[in-house]
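Colleague: Sequence unavailable; structure follows:
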């Protein structure tokens, strides 16, 4: 079962981040997809404003269960164990349920997330990689398109991690500066 895409893009500015994430969500919402955005509170405000400016009402879409906004920090805490990293079973239980519910409308599912970027920014790049690999595991059970964002940082510029990030994702979008 693999109609899944796992996309990554690296950003040097919030403006580029919001534009790319907003376009990804806009494209999905206009196609009728169920879209999930796992972002920080500040980025949710910016994404809501971006989508509103191009004619979409995220509150109305959320009420229709077409747009599911989740707080990245809170969502990460539910699957993260400070001693061991990402708790595999909790991750699968939580996201299997989320994707199953999102797919219940009978439409494709799109997820946008920045939990991996939060881990990288905290100096926990190995946990970010662990989370990326869990998304790939989940893609063997569900069809979805996942768009991951990373702020440009010493982690993303480190040749070892950059190569690893490129290999984990099915698509690398190069313009995000």
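Modeller: Received it, and whenever you're ready, just let me know what you need. All of these numbers come straight from a predicted model, not from anything done at the bench.
Colleague: going forward, measure contacts between C-alpha atoms and count neighbours the same way
Modeller: Will do.
Colleague: The helix or strand harbouring residue 91: which residues count as buried?
Modeller: Assigned by DSSP states H and E, residue 91 belongs to helix 88-103. Neighbour-count burial for helix 88-103 flags 91, 92, 96, 99, 102, 103 (criterion: 16 or more other CA atoms under 10 Å).
Colleague: Next one for the comparison:
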């Protein structure tokens, strides 16, 4: 599930994420790819040192025991290599899972890069409308979080509005034409 979330987020909305989230996404993806490669290697084995049937020679009874020991040694080497690759794949998958959880946590905790805390000044046509909705005396300035990309749209959504600025709502969607100025806070 984490792989799907990290992979999906890598292609959907990655430009909106903070740089730390992007870095963790890349690290998680690399760990998942390494784990997949190692699991595939462990599943297929190498078996590179066996002789083909053309090169097969008849074995005498005196040569049978050393030949059997050689085959057993080859099988043990293959087994040890498969165990090593599986262990490394398990470690990589574990690190990938931890990194994926970090990505999910960072995506949940950090606001997208386009979200900014700002002071928004509203023009006079919108002041009375907003004052009526917020049940306050008319104000021209609001401190809120907004998506800076919304400034090019018809409406802008102000979220996390301070209660002194609006008693009845923590989020307002207003026409962008009402916005006179936006001062982004550091």
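Modeller: On my side now, so go ahead. Small disclaimer: the values here were computed from a predicted structure and weren't measured.
Colleague: What would you report as the TM-score here?
Modeller: The TM-score (TM-score structural alignment, normalised by the length of the first structure) is 0.22; 71 aligned residues with a CA RMSD of 5.5 Å.
Colleague: if we can go back for a sec, tell me which strands and helices the helix holding residue 91 of the first structure is in contact with?
Modeller: strand 34-39, helix 72-79, strand 109-113, helix 125-138 (3 or more CA pairs under 8 Å, 6 or more residues apart in numbering; DSSP states H and E).
Colleague: What sits closest to the residue nearest to the spatial centre of the first structure if chain neighbours are left out?
Modeller: For the first structure, the residue sitting closest to the mean C-alpha position, by CA atoms, centre = their mean, is residue 113 at 1.9 Å. Nearest non-adjacent residue to residue 113 of the first structure, counting by CA to CA, 6 or more residues apart in numbering: residue 38, 4.6 Å away.
Colleague: Could I get the contacting residues of the one you found?
Modeller: Going by CA atoms under 8 Å, 6 or more residues apart in numbering, residue 38 of the first structure touches 69, 70, 71, 72, 75, 111, 112, 113, 114, 115.
Colleague: follow-up on the earlier one: output the buried residues of helix 88-103 of the first structure in JSON lines, with distance to residue 168 of the first structure appended to each entry.
Modeller: JSON lines is the format used below for the buried residues of helix 88-103 of the first structure (distance: CA to CA, whole Å):
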{"residue": "91", "distance to residue 168 of the first structure": "18"}
{"residue": "92", "distance to residue 168 of the first structure": "18"}
{"residue": "96", "distance to residue 168 of the first structure": "20"}
{"residue": "99", "distance to residue 168 of the first structure": "20"}
{"residue": "102", "distance to residue 168 of the first structure": "24"}
{"residue": "103", "distance to residue 168 of the first structure": "24"}
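Colleague: How far off centre is the helix or strand containing residue 8 of the first structure?
Modeller: For residue 8 of the first structure, the host element (DSSP H and E) is strand 5-11. Distance, stretch centre to chain centre, for strand 5-11 of the first structure: 9 Å (CA atoms, centre = their mean, to the nearest Å).
Colleague: Mind giving me the packing neighbours of the helix or strand just after it?
Modeller: Using DSSP H and E, the helix or strand that follows strand 5-11 of the first structure in sequence is helix 14-30. When contacts are defined as 3+ CA pairs under 8 Å, 6+ apart, helix 14-30 of the first structure sits against strand 34-39, helix 41-53, strand 109-113, strand 145-151.
Colleague: now the helices: where do they sit in the second structure?
Modeller: Secondary structure of the second structure (DSSP state H): helices at 2-11, 19-44, 61-109, 124-134.
Colleague: helices or strands next to the third one in the packing?
Modeller: Using 3+ CA pairs under 8 Å, 6+ apart as the contact criterion, the elements in contact with helix 61-109 of the second structure are helix 2-11, helix 19-44.
Colleague: one step back: pipe the contacts of residue 38 of the first structure into a markdown table and attach distance to residue 165 of the first structure per row.
Modeller: Output for the contacts of residue 38 of the first structure, formatted as a markdown table (distance: CA to CA, whole Å):
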| residue | distance to residue 165 of the first structure |
| --- | --- |
| 69 | 25 |
| 70 | 24 |
| 71 | 23 |
| 72 | 20 |
| 75 | 22 |
| 111 | 18 |
| 112 | 16 |
| 113 | 15 |
| 114 | 14 |
| 115 | 14 |
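Colleague: Out of these, which end up buried?
Modeller: Members of the contacts of residue 38 of the first structure classed as buried by 16+ other CA under 10 Å are 69, 70, 71, 72, 111, 112, 113, 114, 115.
Colleague: Looking at the residues you listed, spot the one nearest residue 34 of the first structure.
Modeller: residue 111 (8.5 Å; CA to CA).
Colleague: I figured that closest one hits residue 35, correct?
Modeller: Yes. Counting by CA atoms under 8 Å, residue 111 of the first structure touches residue 35, with 5.8 Å between them.
Colleague: Now for those two: what residues contact both?
Modeller: By CA under 8 Å, 6+ apart, no residue touches both residue 111 of the first structure and residue 35.
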